[in-house]
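Engineer: Predicted model follows, preceded by the sequence.
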Amino acid sequence: MGSAQSKAPEQTSEEKLLERLRMIRLQDAGSTGDYISVDRGDPPAYSPRITSLSISAAEQWEKELLEDPKNRLALAALSSNAANDVLRSRAVTISDAQNFNIKIPFEGSPVTNQRSSGRCWLFAATNVFRVAIMQRYKLKEFELSQAYLFFWDKLEKANYFLENVLETVEEPLDGRLVQELLSSPVGDGGQWDMVANLVQKYGLIPQSLYPDSFNAMNSSAMNGLITSKLREDGIRLRAMSQSKDPSVRSSISATKDTMLREIHLILTVMLGPPPSPTATFTWEYHDKDGAFQSLKATPKDFSKQLSDSKAVRACAGTDVHKLFSLVNDPRNEYGRLLTVNRLGNVHGGRPITYVNVDMATMKAAVVKMIQRGIPVFFGSDVGKYSDSRKGIMDTALYDYELGFNVQLGLTKAERLMTRESAMTHAMVLTGVHVVEGKAVRWRVENSWSETAGEKGYFVMSDAWMNEFVYQAVVDPAFVSEEVKKVLGQTPKVLNLWDPMGALA
């Protein structure tokens, strides 16, 4: 894995894809066994490539298609019903049961609900954090305030965007980097390191002290307004920074402060004034034995309790503030530290970093976490081969070949290279079923309420994990020294528009 090893340079991901496509073309051209058939007669007469769609050809395709009874049956079923309902495998649905022989002993409750917002990363992270708090304070049910982190994340993202605008004034406005920055200045999504930034700066509070507002649960209108305002502000700041008038350039800082104050106003009106990170709150609650309790703390002090001896002991020695991200990106070298250019929320804060490893390394660390009793934050492409009603994620769930006579055969690397897949959702792993030392299926805590899956929990097949899980956040104690050393590398910088820059 080391870059200093003496070896021939490997093919790039693009070269591997081209080679794979070339082999497919050779096979389709007519292969028998290990030999490619070659017609040794006279070459066929040259015919120009037809570039337009032929109506007569399409009519002939339809005629031949409908001559097959199987296709007529498919037409009758698939034109009148949802394709996934028709093509769902009954056998897979039965086999993917909520039975696991390794499971964390304490799953947080209640099952959470992000509603019509993209805050899954905040829900997944707080679902990890709350387990330590619930055990420390002997609670039966508990939620941390996702809305509290949401408020400060929006304000921080606005500042991060405006600073990026000022730092890229030499880039063309219609260039890819600036356009990518403008595409979603304050989107709901995020990453583990972004949560870490927020918790370090603003702390945590119980959900009861800052519950969801309407706009926290339905964020699109708020996001649209703030995005429009920030794009307008960005154009103005670019013009000011390029002005030849020194007085205009010297007023940039004050102008930016005014812009942020306007964003703060919008957030305060739509989400409600959040508690101050440094002001003491009083949290009153009943523990699992029914005894009344009262705690006074600041949000920052409350979050620090996750690292105190009682919380660490409750988590069997794990300090959740020290967790870090493993990713599986087959396009890039394993044993490599990755980061994404200009991706983040808190300007000057902790950068987003990933340690790129193979799936065996990632799964081994996750199993150890679950055995220790610690829930695991992970990022995946939840829309692929999944059924949210039944709570199943399995690569064999739908038989598209049966319905359409087509096969989908891209590799994980090729899906990333062609933008067919990316991290779209963050959830939590709380169990695994292992047979003869091999993981078979995984238990997943989602944030789509108890109506999704089995009372809010999903089953993920191990094959699905291999193909569509990209990230797992783990304790450094559960990886090798070689993997931990990767954190000391100078990271390889991926472009902002890279699929690994997708925010869950």
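Structural biologist: That came through, no problem.

Engineer: rest of the way, CA atoms for contacts and neighbours
Structural biologist: Fine.

Engineer: so which strand or helix has Asp301?
Structural biologist: Assessed by DSSP states H and E, Asp301 sits inside helix 299-304.

Engineer: after that helix comes which helix or strand?
Structural biologist: Following helix 299-304 in sequence order, the next helix or strand is helix 309-314 (DSSP H and E).

Engineer: Counting neighbours, show which residues of that following helix come out buried.
Structural biologist: Applying a neighbour-count criterion of 16 or more other CA atoms under 10 Å, the buried positions in helix 309-314 are Lys310, Ala311, Val312, Ala314.

Engineer: Tell me the gap between that helix and the middle of its chain.
Structural biologist: Relative to the centre of its chain, helix 309-314 is centred 29 Å away, using CA atoms, centre = their mean, to the nearest Å.

Engineer: Please compare the first structure with the one that follows:
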Amino acid sequence: MTENDNDAKAIDAEDVRQYSENYNTGDAARANHVAANAAVKNGVIKAATSYEGTRELTHDFSIELKQGTITDQQRSGRCWMFASLNTLRYELMHRWKLEDFEFSETYLFFWDKFEKSNTYLENVLNTLDEPTDSRTFEAINAYPADDGGWWQMFVNLVNKYGLVPKSAYPESQNSKDSDAFTQYLTTKLHQFTIQLREHHRNGKSIDELRTFKKRYMEDIYRICAIALGEPPAKFDWRARVKDGDDDKSSDDKDTKAAKKNATSNASTKKSEAKAEKSEGEPGIDERKQIVEHDITPLEFYHKYVPVDVNDFVTLCNNPMKNRPFYTHFQLKYSTNVAETGNLDFTNVPIKVLRKAAVDQVKAGHPIWFACDCMQYCLRDGGYFSKNAVRVDELFGTDFSIDKANGLEYSDYPSNHAMTITGVNLDENGEPNRWKIENSWGKSTGTDGYYVADGEWFDQFVTEVIIRKEFLDDKTLKATQADPVVLDPWEALTARCD
């Protein structure tokens, strides 16, 4: 039997003739030609943009959180890291009354690459007898040190390495555009894997193999340090505290703590500074300052970040039949730091996920979330909405797939993480649009912010990170149950990059 001996039927010339005739005749011909003119000239998304849909989806929200300057991951897959740090910087800024603040994303990027490399080699050591074409080994070997990740990977890094402000470890060319760095790091890791498996076939013990691995990691450290620069073990930090007391998110205790940790840089009295201004000299900024010398990243995290990254849980909404709700899942080979546990997710109905998200924003806390950002997205205007991107009208056909089938057939994979910083509630208290802080810079969306309607949120958001205090009893109990362990290709959501 040859490969062509089957029942497949090819398209023939008569089929094509009939399709063309139907396209060019009848009532649909005019609409097809107008749509083609628009799409060929402007591209599908612009041609499908509905002015009515964008008008209805205003950038106004009943609840908004005041965030810092928009961030930009540039040509890297660090969205999950940016979104995570954006949730924490909001808390830091409002606790310590800072006008603006940004953590160093490159600092965690360094340690993520380093730790993923070690975890990958450990996974290789744990699967030495797996065939290279087995599904398990292919899953382990596919992306040994890619940019993508989840919130819990961020938690692992913060717990081990702490955090630093961007001033202490700024961006490098290889953090802003990571392809070449990741490519050669991956090649080196694959080279080490070949060597480890050869040593195993030659009878080396696991202890001997780990000795090799330890030497290999010195090369990995050098590659990371050359590409990104060595991360600081200690650093100095200075920040100015806002004037006034208009930040309602900071209580009296927080304000007193901020003042206690602040020192004044003023060398003159206010009257003298005022006199300098009247004489045309630059005035002295007399706002209080927070000053730190030789502080470690872990000390900085514990001292200045007013939330514990371990007090959050991962809620998913995956309505596939083989992913029952109120079930706690754990994913094999998913961690980025070898000594930590594998990543876990609790699957809940969308109404539960949605309510937890609303409650958290109403309480004044932003939310990390994962979604398929490619679906019905207008990057220029900053819209996520089926009513704004009318591809059904452009092509004259329906594109609806329910969420369960979209996930099962890989049409709605989570591929991007962002931060929710606002919500609009209708007259019944239900969310009809969400304010989203992206990490694509200020040139996209409305100064870097997007708006998603309620339907889009329900269908394309797969994962949110929620503080435990905003979980109902049933959901909290589910997060504490023994997990159902999944193989690496069975993830409820995909890594975000």
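Structural biologist: Structure received. Bear in mind the structure is a predicted one, so any value in this text is a computation, not a measurement.

Engineer: picking up where we left off before, now distance to Leu487 of structure 1 too, for the buried residues of helix 309-314 of structure 1, in a markdown table please.
Structural biologist: Converted to a markdown table, the buried residues of helix 309-314 of structure 1 look like this (distance: CA to CA, whole Å):
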| residue | distance to Leu487 of structure 1 |
| --- | --- |
| Lys310 | 28 |
| Ala311 | 25 |
| Val312 | 23 |
| Ala314 | 27 |
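
Engineer: Roughly how far does the spatially most central residue of structure 2 sit from Gly441 of structure 2?
Structural biologist: Structure 2 has Trp80 as the residue nearest its centroid, 2.3 Å off, counting by CA atoms, centre = their mean. Separation of Trp80 of structure 2 from Gly441 of structure 2 (CA to CA, to the nearest Å): 15 Å.

Engineer: With Lys277 of structure 2 instead?
Structural biologist: For Lys277 of structure 2, the distance to Gly441 of structure 2 (CA to CA) stands at 36 Å.

Engineer: Which residue of these two possesses the greater neighbour count?
Structural biologist: Neighbour tally, Lys277 of structure 2 and Gly441, criterion other CA atoms under 10 Å: the higher count belongs to Gly441, 17 against 13.

Engineer: what range in structure 2 matches the helix holding Asp301 of structure 1?
Structural biologist: Counting by TM-score structural alignment, helix 299-304 of structure 1 falls onto residues 297-302 of structure 2.

Engineer: what comes up buried for the matching stretch?
Structural biologist: So stretch 297-302 of structure 2, judged by 16+ other CA under 10 Å, has buried residues Pro297, Leu298, Glu299, Phe300, Tyr301.

Engineer: That stretch vs structure 1, average distance?
Structural biologist: For stretch 297-302 of structure 2, the mean deviation from structure 1 after alignment is 1.2 Å (mean CA distance after the TM-score superposition for structure 1).

Engineer: Run through who's touching that stretch.
Structural biologist: With contact meaning CA atoms under 8 Å, 6 or more residues apart in numbering, stretch 297-302 of structure 2 is reached by Val158, Asn159, Lys160, Tyr161, Gly162, Leu163, Val164, Ala233, Lys234, Phe235.

Engineer: And Val389 of structure 2, what's its match in structure 1?
Structural biologist: Per TM-score structural alignment, the equivalent position to Val389 of structure 2 in structure 1 is Tyr398.

Engineer: Please apply the same query to Asp147 of structure 2.
Structural biologist: Looks like Asp147 of structure 2 aligns to Asp188 there (TM-score structural alignment).

Engineer: contacting residues around its match?
Structural biologist: Residues in contact with Asp188 of structure 1 (CA under 8 Å, 6+ apart) are Ser117, Gly118, Arg119, Ser219.

Engineer: pretty sure it belongs to a helix, no?
Structural biologist: No. Counting by DSSP: H, G, I helix; E, B strand; the rest coil, Asp188 of structure 1 is not found in a helix; it is coil.

Engineer: Okay, helices next: where are they in the stretch 101-250 of structure 1?
Structural biologist: For the stretch 101-250 of structure 1, helices defined by DSSP state H, counting those that start in this stretch occupy the ranges 120-136, 146-167, 176-183, 192-202, 214-217, 220-241, 246-250.

Engineer: Onto which residues of structure 2 does the second one map?
Structural biologist: It stands for helix 146-167 of structure 1. Aligned using TM-score structural alignment, helix 146-167 of structure 1 spans residues 105-126 in structure 2.
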